[in-house]
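*Asks:* predicted structure and sequence below. I'll ask about it afterward.
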Amino acid sequence: MSKMSQLLDKAKNYVTEKIGEMPKPTASITDVDFKRVCRESVEYLAKVNVSNPYSTSIPICEINYSFKSAAREIASGIIPDPGSLKASDTTLLEVLVKVPHNIIISLAKDICADWDIDYQLDIGLIIDLPVIGNFTIPLCQKGETKLPSLSDMFV
């Protein structure tokens, strides 16, 4: 191996190591709750707190989500270009999950006893980090949420 090749390998390893040590934004799902019933779906709202350690705002490329219950996906979607993360601060993002009525009805038949559904919400928050490029923060939360009642449908 030539000295130039060895030098390039050392430089590449150094840069990779330093990028790996850079602080990266962190995120957590703080709440998932029933929001409302609309004509075509039932809406749930997930709140995500994202901390940005950098002194500059960071653009969010997209947010993708998958909402599962009873081991099957009942809703999924992509939120393109949802804004940016505040510099050196925490940003609250709201992810609106729309579950079609026919899915809710099939879940209700399975759950009738307590009118709750067990869920798993997977969120991929894709941000554009300087130097690194697109970086995905994977989030997952499992929990239980109420199905809408008749009074929720007529509000």
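*Replies:* Perfect, thanks for sending it. Numbering: from 1, shown residues only.
*Asks:* going forward, measure contacts and count neighbours with C-alpha atoms only.
*Replies:* Will do.
*Asks:* please spell out which residues along stretch 63-71 are buried.
*Replies:* Across stretch 63-71, burial judged by 16 or more other Cα atoms under 10 Å covers 63-69.
*Asks:* quick one: which of the residues you listed is nearest to R36?
*Replies:* Closest approach to R36 among these (Cα to Cα): F67, at 16.3 Å.
*Asks:* what's the closest non-adjacent residue to the residue nearest the centre of the chain?
*Replies:* Most central in the chain under Cα atoms, centre = their mean is I123, positioned 2.6 Å from the mean C-alpha point. Among residues not flanking I123 along the chain, Y65 sits closest, at 4.4 Å (Cα to Cα, 6 or more residues apart in numbering).
*Asks:* can you pull the contacts of that neighbour?
*Replies:* Each residue near Y65 by Cα atoms under 8 Å, 6 or more residues apart in numbering is listed here: 76-78, 97, 121-124.
*Asks:* second structure follows, compare the two:
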Amino acid sequence: MKKLLLSIALLIFISVSASAQQQFVWNYYKVALTLHDDFKVTKNTDEEFRAEGDGMEVYVDVWEENIAVEDMDEAVAKYALNMKMTEVDAAHEVHINGLDGFYVEGFKDGDRIMLAGLIVPNSHTNIVVEINFDDKDTTAEKDALAILNSIKKLR
């Protein structure tokens, strides 16, 4: 009986956890990302995608520069410095669902920021992803990485 109750409780927990996320699409570029269900889209235009959740903000913009993959690490670091981020760490290479690029982490205006530059294959489009969150939030970095890893180009 205990095993049955434990199994049922685990099944309910898994189904609730799975449904606590939703996929959003940046319509113009057909780029999708998965966010917690507390996120609300605040802007979805040809130029930018914005969403806000509990203690976290996600921004996705077109990066107008033509950047090769091998130069993206320096470009992301320079972008971070241009937006006046501080304590910027070394660039981390990422390969996310067919998108290649780099991300850095740092701080701005008291918030922790994860900043990524991604190259959309078979196009002349690069995107920049900025995820802002409270550094004191113990799960926010893990959540931000999950958001970053959820990004994909739709067909």
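*Replies:* Perfect, thanks for sending it. Quick caveat, the model's predicted, so the values are computed rather than measured.
*Asks:* fetch the TM-score of the aligned pair.
*Replies:* Between these two chains, after superposing, the TM-score reads 0.29 (TM-score structural alignment, normalised by the length of the first structure); 79 aligned residues with a Cα RMSD of 5.0 Å.
*Asks:* now distance to I29 of the first structure too, for the buried residues of stretch 63-71 of the first structure, in TSV please.
*Replies:* Converted to TSV, these look like this (distance: Cα to Cα, whole Å):
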residue	distance to I29 of the first structure
I63	13
N64	14
Y65	12
S66	13
F67	13
K68	15
S69	17
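*Asks:* which of those residues fall within strands?
*Replies:* 63-69 (DSSP state E).
*Asks:* so which of these is the closest to K10 of the first structure?
*Replies:* Closest to K10 of the first structure out of those is I63 (35.9 Å), distances taken as Cα to Cα.
*Asks:* ok, that closest one - contacts?
*Replies:* Residues in contact with I63 of the first structure (Cα under 8 Å, 6+ apart) are 78-82, 123-126.
*Asks:* from the residues you listed, list just the buried residues.
*Replies:* With neighbours counted using 16+ other Cα under 10 Å, the contacts of I63 of the first structure contain these buried positions: 123-126.
*Asks:* which ones among the contacts of Y65 of the first structure map onto strands?
*Replies:* Per DSSP E, strands hold the following members of these: 76-78, 97, 121-124.
*Asks:* end-to-end on stretch 14-30 of the first structure?
*Replies:* Stretch 14-30 of the first structure has an end-to-end distance of 37 Å (Cα to Cα, to the nearest Å).
*Asks:* correction: the previous question concerned stretch 14-33 of the second structure.
*Replies:* Start and end residues of stretch 14-33 of the second structure are separated by 20 Å (Cα to Cα).
*Asks:* list the buried ones in that stretch?
*Replies:* Neighbour-count burial for stretch 14-33 of the second structure flags 24-26, 29, 31-33 (criterion: 16+ other Cα under 10 Å).
*Asks:* what does the host helix or strand of F135 of the first structure rub up against?
*Replies:* Applying DSSP states H and E as the criterion places F135 of the first structure in strand 133-146. Here strand 133-146 of the first structure makes contact (Cα under 8 Å, 6+ apart) with 26-29, 32-34, 61, 115-129.
*Asks:* which is the next helix or strand following that strand?
*Replies:* Toward the C-terminal end, the helix or strand that comes next after strand 133-146 of the first structure (DSSP H and E) is helix 150-153.
*Asks:* from the contact counts, what lies against that next one?
*Replies:* For helix 150-153 of the first structure, the helices and strands in contact under the criterion 3 or more Cα pairs under 8 Å, 6 or more residues apart in numbering; DSSP states H and E are strand 26-37.
*Asks:* what does the strand it packs on contact?
*Replies:* Residues outside strand 26-37 of the first structure that contact it (Cα under 8 Å, 6+ apart) are 42-52, 137, 139-141, 145-148, 152-153.
*Asks:* next SSE after it?
*Replies:* Next along the chain from strand 26-37 of the first structure, counting by DSSP H and E, comes strand 41-51.
*Asks:* tell me the helices and strands packed up against that next one.
*Replies:* strand 26-37, strand 90-100, helix 101-111.
*Asks:* cutoff 10 Å now
*Replies:* Packed against strand 41-51 of the first structure by the contact rule (3 or more Cα pairs under 10 Å, 6 or more residues apart in numbering; DSSP states H and E) you find strand 26-37, strand 90-100, helix 101-111, strand 116-129, strand 133-146.
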